[in-house]
Structures are given as C-alpha cells and as structure tokens.
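Trainee: quick one: sequence and predicted model below, then my questions.
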Amino acid sequence: MKLNLKNLSQLPAPVERPAYQASSTTQGIVHIGVGGFHRAHQAFYTDRLMNRGEGLDWAICGAGLRAEDRKARDDLAGQDYLFTLVELADTPDTEVRVIAAITGMLLAEDDPQALIAKLADPATRIVSLTITEGAYCIDDSSGEFMAHLPLIQHDLVHPDAPRSVFGFLCAALARRRAAGVAPFTVMSCDNLPHNGAVARKALLAFAALGEDQALHDWIAANVSFPNAMVDRITPMTSNAHRLALHDQHGIDDAWPVVCEPFVQWVLEDKFSNGRPAWEKVGVQFTDDVTPYEAMKIKLLNGSHLALTYLGTLAGHEFVHETMNDPLIVDYIRQYMDLDVTPQLASVPGIDLSDYKATLIQRFSNQKIADQLQRVCSDGSSKFPKFTVPTIDRLIADGKPLDRAALVVAAWALYLQQPADVRAYTIVDPRADFCRELVSDDAKLTERLLGVEEIFGKTIAQSTEFAAAFERQLRNLRTLGVQGTLHALRGNGR
C-alpha cells in the first residue's frame, strides 16, 4: 500500500498513525537539511506534541540547499510528506509510526526567492538546521569564519540569489527587519559543541562582510541561537529497510527512517519568537547545555570514533559486529572510564555509570545495523570536535596517551586503505587531502599531527603523543587490531 494521506486510514493496526490532520496544521518552523536524523529527532518530537492536540501551528517546512536534496523532496512530496519511522531493537516494544509533522519542502535551486519569502514570513518563528559540522564554515584551528570559500564569496556578490545557509538567513532577516517583523530563532540541531554559539558566530561573521552593518547589529541584538545536545543513532535507510517495512507491514514508503529506540534532546530555553511545548514530550530544557553536551560528545561521539576505524580495519561492516569483539568492548570501556570520565563535570540528572552502560548497549544493538562507513565519514571534521579536546586534556594533565593515540593511529591506517582489509570507501570532503597526509611513511607523524585545522597546536607540540601515536601505528601494522589491543591491555597504558 502506497503511503499517502488517502491510504492513511487503511494502514494495519500495529502501525501508529497521526492523531491529527495535516490539513489542520500551519507551518511555524523551516528546517534546512532534511535527512534521516532530523526526521527521527526534531520531526519525531514535534509529531509527538501534535498527537497531544498541541503545537499544531509548529508544523515543519523542509528546505534543501543542495542538488542532492531534490530526491528527498520528490520522495516526500510523492507521499504527501508522510514518512514512516521504524525503531529497531532486540525488544518487542519498538514502534512503527507514520509522522506528518513535515508538511512541505522548498528547494533553493528551483526558486531562491520563494525560500527567502518563506523564511521572512512572520509565521516562521524558528529556523532549524542539520547542515553537517563542516557547513558552518568555521576553521577548527583558528576558530575564524572562512570567508574565502567560493560559496560565501558568491553570496556576498549576489545577496538576492544566495546559495549558502548564511546567505539565505541574512536575506530573510533583512526583510524581516525592514518590515518590522520579529526575527526567528536560529536553532542548530547539528552534532557539534556549542552548536548555537557556532551558528551565531558564523552568521554574524557573514553579516559583517555585507554592506549593511546595521543588519549585523540587529541580528546580534535580537536573534536567539540556543545550544542543544541531540542524540539518536539513525543509520542510513537502505533498500533492505524499505523492503522489510513493505513485507512486515504492507507499507510502500519511498523514504522511511530507521533509528534506535533511545532519543534525547537537551535544549537551552532561549528563543526569540516563541517555541513549541516540547518539554511535554520529553525534551529537557535547561539554562546551560554545556555539561550534557560535553558528556555526549566526549563519551558517545568520541567512543564512536574510537571503535569505528578499529572495526573497519578488523574487517567489520557494522557497529554491532565490532561490539561483538570483547577486546574492542574492553578497550572502549577503558577509554570512557579512564580517559574521558575524569574530564567531565557533574551532569544534572545523569548517572555517568548508567549512561556509559547504556552506550555499550546502544552500540551493540544488532537490529539497528549501523554502518561503520556512516560513522567513519567526515573524520577530518569529527576529530577536532569529538577526540582532540580529550587528547589535549590528557596531555595537559600528564595522563597516559596510548589509548587515545590508538584512535588517531587507526584513522591514519584507515586512510591508507590496507590491501588485506575488506574494501571500503573513504567518505570525507577532504578525503584526497587526508590520504595525501599518510601517502608516504617518511615524516608521516609530523605531517599528519601537524595539521592544525584537525589536531590543533597541543598535539603537534607533544613529543609524548607523537611517540604514542607511532607506537600504536606500528602495532596495528605488525600485530593487527587484535594484537594491538592485547598489547595495549597488557602494558596498562
């Protein structure tokens, strides 16, 4: 049965359906970057609220700025913007639910003025983002906005035909200011530290490059950028997922989303133009998201990187296969307990021991079948955010470095794509640059660790870390993953 509004009432009983009519909602959010995570997280929470009969004026209009977004728009439009969310776990109480919180989607390349008009519409009170870490155009080594990028330069020359997220936001905010309309909140849902502050810095830096300095000042004074900690493992939707949904529930969905049952959203309550009552459906509002953010990024994302390259080098395809290896699980537990946890402040309402145990369970979820390639992707952008801060602190505190150095060594060997490992594709916007760093063993350590936009200055200047990195890289090459982990556990480093 094709998923659409006409067939909604005919879906089988186990499938949860919206308790509201999409036609009774109005759009209050524009979300830029509609993908699996947005649909399993922000759209999921908004749908939950609407199912209570509340928040019906907060429906979501998707927006795509890339050519690749066309297929997503076409798939959703072909089924009245409905999609199925399928929770995957080994327990029987998982949910299959049709979500109707997204009610339209605009493509920038079709009509940039239509998107600007939508953003400038007074009904749009939140603009949310999942645009990936690198799209904020902040140089990780200097912290500066990369104004030289061609996309940014284009928008500065053609402010009425923008292509970047910052060009669109500034164009819309300029219209709102001129019309005396209150600004929208810019709400980042990307997985990076202080994501709201990063969005604010990038947007203000872009605005400062334009001719209207008063717009920069108005944004700085009036637009809110709440920080958020977001969490839900959401693997890429595969043909197997679509077929399973069809075979088990009779639903023909062109783009379902699959995810784990666990979901978390901690959000600073700093909105300039209203917000949905998401706290009624599980969102935790706070004045300061920092401790939650540090916990999640250092423990979950840092541990994900720690296992993903090792798992790939060991010949695995999925995260859960990697977690079936007791040596890797033991290594991840020690990394979390000995290297990361001592660096964390107390997190209100969270027992860190329970949180870490939950992470091991989540990584081990057999049904989610999370692809290592997905977690491996964009390493050059992930290391500065998820791993380098932990290493810098270990160096500063004079702590053992070998466990953390193994994460970097595994990435280096992964970039070399050893011939005796099952074939894989390196997914990274800077893949060629990264491969070049490890293409010659002569001065590899100096060349790789000296890249400040990835590893900063502290690592480059640490002879102790360089020695630990070389030791672990040598072990991986001579002993393999299993032998390296045995040696690491044996020497107690």
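Mentor: Everything's here; your move.

Trainee: from here on, just use CA atoms for contacts and neighbour counts.
Mentor: OK.

Trainee: what strand or helix carries the residue nearest the centre of the chain?
Mentor: Centroid check for the chain by Cα atoms, centre = their mean gives residue 191 as the closest residue, at 3.9 Å. When elements are assigned from DSSP states H and E, residue 191 belongs to no helix and no strand.

Trainee: again, but for residue 86
Mentor: strand 83-87.

Trainee: is it correct that residue 29 falls within a strand?
Mentor: Yes: assessed with DSSP: H, G, I helix; E, B strand; the rest coil, residue 29 lies in a strand.

Trainee: and the strand holding residue 86, what does it pack against?
Mentor: Applying 3 or more Cα pairs under 8 Å, 6 or more residues apart in numbering; DSSP states H and E, one finds that strand 83-87 contacts strand 96-99, strand 257-259.

Trainee: pasting the second one now:
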Amino acid sequence: MTARLSLTTLPAALQPVVEPSKIGIVHLGLGAFHRAHQAVFTEEAAILTGETGWGISGISQRSAAVREQLAPQDGLYSVLTRGLGDPSIRVIGSIREVLTAPEDPEAVVARIADPAVSVVTLTVTEKGYRAAVQGGLDLTDPEIQADLAGRAPRTVVGQLAAGLVRRAQTGAGPLTVLSCDNLVANGPFLRRLMEDYAAALPDGKSLIDELEVARFPASMVDRIVPATTDADREEAAGLLGVRDEAVVVAEPFLQWVIEDDFAGPRPGWEKAGAILTGDVAPWEQAKLRMLNATHSMLAYLGALRGYETIAEAVRDEQLAGLANELMTADVIPTLTPPEGLDLTAYGQSVLERFANPALKHRTAQVAMDGSVKLPVRLLGTIRDRLAANAEPRLAGLAVAAWMVYVAGGVDANGNPLKLDDPQANKLQATLADAGITPGLRSRGGGTSLARPAGAPGGAGGIALGATPAAVVDALLGVESIFGADLRENSVFRELLVEQVGSLTE
C-alpha cells in the first residue's frame, strides 16, 4: 500500500515552513474551503515574509472526520488545482493543530484565549451563525440557549464569547475576529451577534468590555472548491507519490479582500495577494450578487433538468443565457463597482469559471442551505429592483427554481432531489399544511424550463400536486426567509406564480 502523507514521508524540499509549535491563528469551521483558501494564503505569506509563527489551530465544529484525516498526516494535506491544462498539486502545512469542538469544547475556549493567538477566522457557512430573520442572534435557538445557560459552548458565538471572557480575565490582549463567510458585512454582522449574546448573559459585562477592544473586520473570499472524490484522492496519490486522505480540490482563481482593521498582529496576507482595503462592501456585493447568486440559479435550474454538475448546467446554452441575463439585467443595475472592477467582464469570468469541466462541483452541493443562502445572494437584488419599480424577472426565476426544487422533490427524469437545509422541517411542514406532497413526476410532454429544450415529450417533467399559486403562497409565507415585505409584495408574488408555472407543466 502507498505510504500516507506525513512529515516523515514528505521530501525535505516540500516540508512546511510554518513552525509546528507556534499557533497564532484559530480557525472555526475546518472544512475544505478554508484549507483551499485562508490556509493557503497563510502558508504563502510565511514563505514570502519569513514570518513562520502563524500556525493555525483548526476547529471542526461537527464531526471528527477532518481530525481523523489530518492528525495521522501531521496536519499536512494537498491542494489539487484543476484548470484548463494539466492539474497541479501543492502540500500545505500551515494547519498545525486540529481540535473537534463537540469532543473537547474546553480546549477550543482555551485556544481562543491563548495570548499567543491574535486572530480568529471563521468559515462556518451562513447557518453556523444562528441568526434570526431580523438580523440579530436567534435567542430562541436551543443550542444558543444551552450555551447561555453555562454549558461548555458548542456554538461559534458561544465559543467566541467564552474565549473573549477568558482573555479579559487573563489579560491576553485584544482579538481580531475575521469572518470569511458569504454574508453581507460579515464582520459587523458577527459583532452584532456577539453583542446580542453578551446582552443575554446573566453577567455579560466582561464580554461587553472585551468586545469594545476586539475588532471584527469584514472580508470577501472567492474560490470554487468542490467536494473531493475518491478519483481525486487517487490522482493526488499519483502526483505526490504518497497517499493523502485530506486532499482538497480547487480552481486556479483565488481572491481575498479584507478590511484593514486589526486589533493586533496578523500574517502578511497582502504579500500573498490578499487585498487590504478600507471598504470591502463593493467587492462583497459584486461577489454575492453576481457569482453566488448565479451559482444558486444554475444549481436549482440545473438540478431540475437532471444535471449533476454546475459545469454541465453552464454548457446548456439556455441556462448559460439565463445566468448571464441575471447578472446583466437584474444585478449590475443594483451595484456600485469597486475601483478597477469591470462588472460586465467580471460576469463573463464567472461563467467561464463555472464552465471549467475539470471541477466536478455538484449542483446538489451548491443547492444546500437555500433558506439561508437566498436572503444574502438573491433577495437583496430583488428588493432593490422592486424599489426601483423594475421587475426582477431573472432573480425571481432563481427563487422560483428553488421553490420547484423544494416543492417538487424530483428532477425532470423522476430522480429524487435531496432537501439539505437547516429549515427543511419547517419547509416540509409548510408544504404539507398546504396539501403539497413533494416527489411527484408528470407523465406528459411540454417544454418547461425544468426539462432540456428539445427533450422528447416522454421525458416527463416536474409535477407539484398543486397550483403554482399554492406553492408560491406556501413558501413565500415562510417569513424567516422572505420577511413580511416580500410576502406581501403583489408584483413579486405574481412574478413567482408565472415562473413556477413556466418551470412545471
């Protein structure tokens, strides 16, 4: 059997430059994206600046799977980069420790409170913040309530709060908390959640005091990182000569825009290509509303047509045209571009990146967590277009596709579509109350958008078991997603009814 990647099996020329014993960063949410993004920037910064004391303590928020992948490999893993040419591979060694929060929450708090740590970064996905629909912390969330009651914290807000309180007690110094998730103004947003948590504590004064000196800069991150497959692991082993159970796959494109607002020392990320700026908002809005929104549109429309990957969906000329029109007709009119960014050219680059056939980014993976993705990716554009007395046809189509995905439950070929969403129970209950049963398939022909143009009539399609109006009224009534304003907007409702009808038969 091929030897496994480790410090002893890795050639000297490829050994990590980050000092194994020095932890300067804690990262919450040790998934593939962090390993293909912030950890790569940190490694490259160490190489270019010679500052090798910025080892990362990675915290897995759920299972021990990542620790079991990385611990036998001394924290090493590879990034397999797939572009239009031959793939390349690089071993990353900036993650020097892996902790699993459910198994040892005290160790997580202790590491955040470590005076040697000056930066905490996060990639916990939108749902990991446990926010309420109005934007603050969801104080009714049972996990938040358990942390507030004094258990060893299991939520990211609880972990940060406990770590900050301990830093105040020990004089560890102020902390920079850097969110890297796809959220509008993610830094200020996280600060507000922390303030809500502090206000709900029986004695939150020390946390409130520590929040006064902590910094919460905003940031924008961008890189496509599909789920790793067994075939990827086999290819990595062939390129490395050793077996890597933790390999991650990524596109060549890599971007990080960070608000230059830190409480203390940090790695020289700008030397590795990160953009330090006084205003992240224009970059963030362009990425969320163009790249992320288009990704979601292609995921839902592509999944309904039976496409397994985003690249397959983009190769469908009709879907590619709709994705381009979403950006040009609905999104660009709502944006103020950052200096030096041509939005039209950026939109074209987005579609080119999505079309990369070497990246097997599954539509099902992108379609996950729609209830928390739609508000930050699409609904802001919709609200802005409605406020401008414009009909958001393409952004509305993306939302309609999500509704058919949720309410239909199958693709045009009758294959089941899994609803992987933190509000799945609520959505299913809402549909059931309206008498709608997902999982139906029509027998007839028709040329709906849910089926590839030109498909034979016998291919079938999506049947909702209810009228488009019933589906729209049921799902639009989920206030935790759409709020009261969109639920009551007759223009938006009528648009959705028309488009749900066009997606079905």
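Mentor: Thanks, I have it. These numbers come from a predicted model, not from an experiment.

Trainee: tell me how far the residue nearest to the centre of structure 1 lies from residue 347 of structure 1.
Mentor: Applying Cα to Cα, to the nearest Å, the value for residue 191 of structure 1 to residue 347 of structure 1 is 18 Å.

Trainee: next: residue 292 of structure 1.
Mentor: For residue 292 of structure 1, the distance to residue 347 of structure 1 - Cα to Cα - is 6 Å.

Trainee: more neighbours, these two?
Mentor: residue 292 (23 against 15; other Cα atoms under 10 Å).

Trainee: which one in structure 2 is aligned with residue 266 of structure 1?
Mentor: Using TM-score structural alignment, the partner of residue 266 of structure 1 in structure 2 is residue 257.

Trainee: and its match, what element?
Mentor: Going by DSSP H and E, residue 257 of structure 2 is in strand 255-259.

Trainee: in that strand, which residues are buried?
Mentor: 256-259 (16 or more other Cα atoms under 10 Å).

Trainee: try stretch 349-358 of structure 1
Mentor: So, applying 16+ other Cα under 10 Å, buried residues of stretch 349-358 of structure 1: 352, 356.

Trainee: in structure 2, what range does it match?
Mentor: Going by TM-score structural alignment, stretch 349-358 of structure 1 sits over residues 340-349 in structure 2.

Trainee: rewinding a little: include mean neighbour count and distance to residue 321 of structure 1 when you put the helices and strands packed on strand 83-87 of structure 1 into CSV, please.
Mentor: Output for these, formatted as CSV (neighbours: other Cα atoms under 10 Å; distance: least, Cα to Cα, whole Å):
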stretch, mean neighbour count, distance to residue 321 of structure 1
strand 96-99, 21, 25
strand 257-259, 26, 17
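
Trainee: ok, which of those strands comes nearest residue 217 of structure 1?
Mentor: strand 96-99 (38.9 Å; Cα to Cα).

Trainee: can you check which part of structure 2 that closest one sits on?
Mentor: Strand 96-99 of structure 1 maps onto residues 89-92 of structure 2, going by TM-score structural alignment.

Trainee: which residues sit against that stretch?
Mentor: Stretch 89-92 of structure 2 is contacted from outside by 14, 16, 39-40, 43, 76-81, 236, 239-240, using Cα atoms under 8 Å, 6 or more residues apart in numbering.

Trainee: and the residues you listed, which are buried?
Mentor: Those of those that meet the buried threshold are 16, 39-40, 43, 76-81, 236, 240, by 16+ other Cα under 10 Å.
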